[in-house]
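>>> Just the structure for this:
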Amino acid sequence: MSASNGMQQSFNPPGTEGAADQYRLSQAMRVGDMIWVSGQVGVTPDRTVPDGIEAQTRLTFENLKTVLESAGATLDDVVELTLLLTDTSIDLEPFYRVKDEYIRPPYPAITGFGVSSLALPGLLLEVRAVAVAGSAANR
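Next up is the predicted model:
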């Protein structure tokens, strides 16, 4: 089935099946060229949460990259990010420094929210994304 036919397609890259089954979700859904990515967090494949915003941000964007690639897109195709933070007083400079290693200009729209907690203890942030596959082809 071609993604351009307007049918919904679910994507769960290798290594994410456990979370997808446990939480009854798709890591990404694609309809045509539009891709909606579930919130990604900074956890290792064995579900370890590293300490610190920088380490969690790096893993979060690695996980986001993997999910987007499984759905036929790249980080350059991201048009919107939503950031959830468990501590809005945290220094976000490490987050932006790492994000800028993965997300190049023109930067996507970003919305941030403060939340009381996330799915696993110790998580500091979660990032969800919307992408349009192939939209960055002429960059």
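
>>> contacts, neighbours, all on C-alpha from now
Fine.

>>> and Val98, how many neighbours?
18 (other CA atoms under 10 Å).

>>> is it true that it touches Gln56?
No. The pair Val98 / Gln56 is not scored as a contact, 9.8 Å apart, by CA atoms under 8 Å.

>>> Would you do the same for the sequence below? I want to compare the two.
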Amino acid sequence: MGSIFGPAYSSRLLFIAYHRRIGCIPRFQKEPDHQRAMASILEKHGLKFVNPADGQEVADQLHFSHAVILPPNARTVIISGQVGILPDGSVPQSLEDEYDEAFTHVENVLRAIGFGEDALEYVFDATFFLKGGMDPSLLVEVARRRFKSTRPATVGVEIAQLLHPDLHLEIKVVAYMPDSVAA
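Next comes the predicted model:
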């Protein structure tokens, strides 16, 4: 078992350097100022997202935070691993559809608890289990699109196989529960 993104900055840097070398990830491109200025909905609830100066560039590229500080007495919910299986039990044909479906399952669990349409915006911690040998750049792209303005603390773990042999991704998240969500 190896680390895709790795919990340490040096692991992330090696990940980026390797995937840039093989052409999976382009050179760092700074996000436009209007995207950097976008505040996460979680910041309005007192959560603080922290990136060290020497880690900001990789955090911008991969759309994550190195650390998330919760306010005192914050309520949280842990969502167990969700995969991209369709309602009929089949696995989508494309990886992007499978990844999107896994995010949809996370979103559906949050909505079942009482979160609204912006459910994924409350995720502050995400762990991605990705089948070995898979290019993680598509996952980064889908996560950036689905998480929108929030940047969860993120760990990517490369695994040999998921329980269903045709699946490539499992997502486990932790979300902040605002007072408006009555569980």
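
>>> Now do the strands in the second structure.
Per DSSP state E, the second structure carries strands over the ranges 2-3, 48-50, 67-69, 76-83, 123-131, 153-159, 169-176.

>>> just so I know, which of the ones you listed lies nearest Val109 of the second structure?
Checking those against Val109 of the second structure by CA to CA gives strand 76-83 as the closest, at 7.4 Å.

>>> Please list all residues in contact with the residue most central in space within the first structure.
In the first structure, the residue lying closest to the centroid (CA atoms, centre = their mean) is Leu64, at 3.6 Å. Leu64 of the first structure makes contact with 37, 40, 75, according to CA atoms under 8 Å, 6 or more residues apart in numbering.

>>> just to revisit the earlier point, got JSON lines for the strands of the second structure, with mean neighbour count too?
Below are these laid out as JSON lines (neighbours: other CA atoms under 10 Å):
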{"stretch": "strand 2-3", "mean neighbour count": "14"}
{"stretch": "strand 48-50", "mean neighbour count": "17"}
{"stretch": "strand 67-69", "mean neighbour count": "15"}
{"stretch": "strand 76-83", "mean neighbour count": "17"}
{"stretch": "strand 123-131", "mean neighbour count": "22"}
{"stretch": "strand 153-159", "mean neighbour count": "20"}
{"stretch": "strand 169-176", "mean neighbour count": "21"}
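
>>> Can you lay out these as TSV showing distance to Asp33 of the second structure?
As requested, these are exported to TSV (distance: least, CA to CA, whole Å):
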stretch	distance to Asp33 of the second structure
strand 2-3	31
strand 48-50	17
strand 67-69	21
strand 76-83	31
strand 123-131	22
strand 153-159	21
strand 169-176	27
